[in-house]
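Enquirer: Provided below are the primary sequence and the corresponding predicted coordinates.
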Amino acid sequence: MTQLVSAGSLPAPTLIAAAGDRAAYRFLEFFAAQIRNPHTRRAYAKAVGAFCSWLEARGLSSIAAVGSIHIAAYVEELGRRHAAPTVKQHLAAIRRLLDWLAAGGVLPFNPASAVRGPKHVVRRGKTAVLAPEEARQLLDSIDVSVPVGLRDRALIGLMLFTFARIGAATAMRVEDVYVQSRRLWVRLHEKGGKAVDLPCHHSLEAYLHAYLDSTGIQADDEGPLFRTIGRGTGRLTRTPLPAANAYAMVRRRAEAAGIATKIGNHTFRATGITAYLKNGGTLERAAAIAHHASTRTTQLYDRRDDAVNLDEIERIRI
């Protein structure tokens, strides 16, 4: 059993393995079978690893010896070094793992269930938002005489006009752009594995048509929609564009367009939602398009009040 865990992509920490083969197996099973999202898996693995290292440094030899006092002390110490959202994420990872171990009979109960995390209330998101004029300036500044420019404009336009997350955008295949009722549609594979089908804004339709027609990838249905550029060739490869590369591209394009705001991939989601609401869209429909489980999440992207706040500040005439 120990060999099975060690052979996995995420070996069990010494603290877990010390509780026996059953604990090591349940640990591997938790990350391999219970957490499907790779980003969540990576974040939880980091959080659990840090917690186990902290416990080992304080003399604990097995996860079976962990009590609520240890977890509370760890959360307290973590709160002095990290912001509340980070602490809450770490506690969530610890709580879920220990709950899984308890359900499998490794622990008699979940000691983390009695530990409360820090309070954290968010009423306004921190994602940078572009004014409509800035978004247009960015799109118009891209040189679309080359494949990389066509790709970048199509990707930015997709995030802007569909509120797509970067993960959903970079996961798209060519076949996820299709015609229905004489209009171009896109299929986004959002969180939870749910496919979201949306009609294209007329600008996005033009961007996608230009990208697909000019680069010659339209016939490659199974291939990735957004691809890397071959080194020294300037041509598209068949390798999906990583999210990190997309972020670097967005920063580079913004700087070239003279946009001072420090933006990222999520900026276009927030910019699109804000523009939609400013033009009479409803919060409920925005949440549906963005694939938010609650309109409270959508409200974090609504920056219509920013203009009101600026007008009020300008009343301070000295």
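Expert: Noted; the coordinates are in hand. Values in this document were obtained by computation on a predicted structure and should not be read as measured data. Numbers count the residues shown, from 1 in each chain.

Enquirer: drop to CA atoms for contacts and neighbour counts, all remaining ones
Expert: Fine.

Enquirer: so what's Val196 up against?
Expert: Arg187, Leu188, His189, Glu190, His291 (Cα atoms under 8 Å, 6 or more residues apart in numbering).

Enquirer: How about the secondary structure of it?
Expert: Judged by DSSP: H, G, I helix; E, B strand; the rest coil, the three-state class of Val196 is strand.

Enquirer: just the helices in the stretch 51-200 of the chain please.
Expert: Secondary structure of the stretch 51-200 of the chain by DSSP state H, counting those that start in this stretch: the helices cover 68-79, 84-103, 132-140, 147-162, 166-170.

Enquirer: what comes into contact with the shortest one?
Expert: So that's helix 166-170. Here helix 166-170 makes contact (Cα under 8 Å, 6+ apart) with 155, 158-159, 188-191, 224-226, 240-243, 265-266.

Enquirer: Show me how to select, in PyMOL, the buried members of those residues.
Expert: Filtering these down to the buried ones (16 or more other Cα atoms under 10 Å) takes a single PyMOL command:
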select buried, resi 155+158+159+188+189+190+224+225+226+240+241+243+265+266
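
Enquirer: With respect to Arg41, which of the contacts of helix 166-170 is nearest?
Expert: For the contacts of helix 166-170, the closest approach to Arg41 (Cα to Cα) belongs to Lys191, at 13.6 Å.

Enquirer: Could you point out which of the helices of the stretch 51-200 of the chain sits nearest Thr14?
Expert: helix 84-103 (15.3 Å).

Enquirer: Against which helices or strands is the closest one packed?
Expert: Where contact means 3 or more Cα pairs under 8 Å, 6 or more residues apart in numbering; DSSP states H and E, helix 84-103 is packed against helix 21-29, helix 38-57, helix 68-79.

Enquirer: how many neighbours does Arg95 have?
Expert: 20 (other Cα atoms under 10 Å).

Enquirer: ok, back up a step: turn the contacts of Val196 into JSON lines, including distance to Leu55.
Expert: Listed next are the contacts of Val196 as JSON lines, based on distance: Cα to Cα, whole Å:
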{"residue": "Arg187", "distance to Leu55": "45"}
{"residue": "Leu188", "distance to Leu55": "42"}
{"residue": "His189", "distance to Leu55": "39"}
{"residue": "Glu190", "distance to Leu55": "37"}
{"residue": "His291", "distance to Leu55": "39"}
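
Enquirer: hmm, back to that, compare the helices and strands packed on helix 84-103 and give me the one nearest Glu175.
Expert: helix 38-57 (23.5 Å).

Enquirer: neighbouring contacts of the longest strand along the chain?
Expert: Criterion DSSP state E: the longest strand present in the chain is strand 183-189. For strand 183-189, the external contacting residues (Cα under 8 Å, 6+ apart) are 164, 168-169, 171-172, 176-179, 195-200, 205.

Enquirer: The structure to be compared is supplied as follows:
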Amino acid sequence: MQVKEWPTDDPVKMYEIYLRLERGLSKNTVEAYVSDLDKLFRFVAVEERSVRDVTYADLQQFVAQLYDAGISARSQARIISGIRSFYRYLVLEGYLQSDPTQLLESPKIGRRLPEVLAVGEIDRILATIDVSTPSGRRNRAMIEVLYSCGLRVSELTGLRYPDVHFDEGYIRVLGKGNKERLVPISQTALNEIRNYLPNRLAIASAKGFEDILFVNPHGRSLSRVMVFKIVKEYAALAGITKTISPHTFRHSFATHLLEGGANLRGIQMMLGHETITATEIYTHLDREALRREIIEHHPRNISWRREHGE
């Protein structure tokens, strides 16, 4: 294969365009890829090397520095994944003949089970919300939609009210890679949206946010940070000591569906996971709950606890 001349344009900018247009990745994902790539660029600058001349040995040294800096195995794996993607792009476009990341291994990561809220804990959080205020009605509707539909926070903040189909009982969600999916929504969540809509329609929308469902007082969509802050505040008021985030409601949605007997493939479709592998983590949660139930209720375990005074 004949190698092209190194591009005169910024290769990172070209890579960003490739990620957005060719791979259809979201703005947040692209920014994360580029941010992680910047760590490699700083490393090669110190080593007085060119990115195009990086070798497998250089990359091993780079990974060793990440480890020495105390960066977690999970973060190391994410950084390495981004670097692999960049070099695959350079090879694909013909700027490099071989990929120096081909033999580069990611650190082993233990599968960390996500935090899950019990139904009673979710009810306690919702009960703390003062729905006599416009912001309270908005926040109650938001949290109910998070839990009822298992949305990512970016999907929630981007939800438009024309995509809420009240009569049919589903919402249209724009997920990762601009892929649309239909998700059933509970009547409880729909009622909370109905209660909030008069307040939403009374707010003058900023340009470009005319039909966004959940907005701030200035008529713009809420930031991810703001949704995180809202969830944390209500959890604290409800006396929830678990470390939670908006994503916790998504985990709880999937876990409660699985415990209720829902099909794993159906849960995958509702969550918008591309592969069943991403959804299978919830079977681990279910197995752990089953293990606890057996330990708690099986006659052999009961008799053992009696004998040992537990």
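Expert: Everything's here; your move. Being a predicted model, the structure only gives us computed values, none of them experimental.

Enquirer: Report the TM-score for the pair.
Expert: Aligned and superposed, the two chains score 0.84 in TM-score terms (TM-score structural alignment, normalised by the length of structure 2); 288 aligned residues with a Cα RMSD of 2.5 Å.

Enquirer: quick one on the thing from earlier: now the buried members of the contacts of strand 183-189 of structure 1.
Expert: Ala164, Ala168, Ala169, Ala171, Met172, Asp176, Val177, Val196, Pro199, Cys200, Glu205.

Enquirer: picking that back up, superposed on structure 2, what's the mean shift for the longest strand of structure 1?
Expert: Compared with structure 2 after the fit, strand 183-189 of structure 1 shows a mean deviation of 2.0 Å (mean Cα distance after the TM-score superposition for structure 1).

Enquirer: Direction-wise, compare that strand with helix 147-162 and give the angle.
Expert: 80 degrees (axes from the mean of the first three to the mean of the last three Cα atoms, to 10 degrees).

Enquirer: Give me the buried positions along strand 183-189 of structure 1.
Expert: Within strand 183-189 of structure 1, the residues scored as buried using 16+ other Cα under 10 Å are Leu184, Trp185, Val186, Arg187, Leu188, His189.

Enquirer: Where in structure 2 does stretch 192-204 of structure 1 align, residue-wise?
Expert: Counting by TM-score structural alignment, stretch 192-204 of structure 1 pairs with residues 177-189 of structure 2.

Enquirer: Start and end of that stretch, how far apart?
Expert: 26 Å (Cα to Cα, to the nearest Å).

Enquirer: Run through who's touching stretch 68-86 of structure 1.
Expert: Outside stretch 68-86 of structure 1, the residues within contact range by Cα under 8 Å, 6+ apart are 51, 54-55, 87, 91, 111-120.

Enquirer: Could you tell me which of the contacts of Val196 of structure 1 remain contacts in structure 2?
Expert: Retained in structure 2 by both residues aligned by TM-score structural alignment, their matches' Cα atoms under 8 Å are the following of the contacts of Val196 of structure 1: Arg187, Leu188, His189, Glu190, His291.

Enquirer: Trace stretch 158-167 of structure 1 over to structure 2 and give me the residue numbers.
Expert: The aligned range for stretch 158-167 of structure 1 is 145-154, by TM-score structural alignment.

Enquirer: Please state the offset of the matching stretch from the chain centre?
Expert: Distance of stretch 145-154 of structure 2 from the chain centroid (Cα atoms, centre = their mean, to the nearest Å) equals 11 Å.

Enquirer: Return the set of buried residues in that stretch.
Expert: Buried residues in stretch 145-154 of structure 2, counted by 16+ other Cα under 10 Å: Val145, Leu146, Tyr147, Ser148, Cys149, Gly150, Leu151, Arg152, Val153, Ser154.

Enquirer: Equivalent analysis for stretch 89-106 of structure 1, please.
Expert: 89-102, 106.

Enquirer: ok, and the closest non-adjacent residue to Gln218 of structure 1?
Expert: Leu212 (5.2 Å; Cα to Cα, 6 or more residues apart in numbering).

Enquirer: what about the one you found, neighbour count?
Expert: For Leu212 of structure 1, the count of nearby residues is 20 (other Cα under 10 Å).

Enquirer: Check the secondary structure at it for me.
Expert: Leu212 of structure 1 falls in the helix class when you classify it by three-state DSSP.

Enquirer: That one reaches Gly223, doesn't it?
Expert: No - counting by Cα atoms under 8 Å, Leu212 of structure 1 stays clear of Gly223, with 12.0 Å between them.

Enquirer: mind listing what the residue most central in space within structure 2 touches?
Expert: Most central in structure 2 under Cα atoms, centre = their mean is Arg152, positioned 5.7 Å from the mean C-alpha point. Going by Cα under 8 Å, 6+ apart, Arg152 of structure 2 touches Leu146, Pro246, His247, Arg250.

Enquirer: Which of these fall in helices?
Expert: Leu146, Pro246, His247, Arg250 (DSSP state H).

Enquirer: Just give me the closest of these to Ser35 of structure 2.
Expert: The closest of those to Ser35 of structure 2 turns out to be His247 (Cα to Cα; 22.5 Å).

Enquirer: what about the closest residue to that closest one other than its chain neighbours, distance to Met269 of structure 2?
Expert: In space, and not counting its chain neighbours, His247 of structure 2 is closest to Arg152: 6.4 Å by Cα to Cα, 6+ apart. Arg152 of structure 2 sits 14 Å away from Met269 of structure 2, going by Cα to Cα.

Enquirer: cool, and Gly177 of structure 2?
Expert: 15 Å.

Enquirer: Repeat that for Lys229 of structure 2.
Expert: Shown here: Lys229 of structure 2 relative to Met269 of structure 2, a distance of 28 Å by Cα to Cα.

Enquirer: cool, and Arg74 of structure 2?
Expert: Going from Arg74 of structure 2 to Met269 of structure 2 by Cα to Cα gives 26 Å.

Enquirer: Asp38 of structure 2 too?
Expert: To Met269 of structure 2, Asp38 of structure 2 is 34 Å away according to Cα to Cα.

Enquirer: how about Arg253 of structure 1, what's its match in structure 2?
Expert: In structure 2, the residue matched to Arg253 of structure 1 (TM-score structural alignment) is Tyr234.

Enquirer: Next up, the contacts around the closest residue to that match other than its chain neighbours.
Expert: Of all residues not flanking Tyr234 of structure 2 in the chain, Ile125 sits nearest, at 5.7 Å (Cα to Cα, 6+ apart). Going by Cα under 8 Å, 6+ apart, Ile125 of structure 2 touches Tyr234, Ala235, Leu237, Ala238.

Enquirer: still on that earlier bit, need the max-distance pair from the ones in helices among the contacts of Arg152 of structure 2.
Expert: Farthest pair in these, by Cα to Cα: Leu146 and His247, 8.3 Å.
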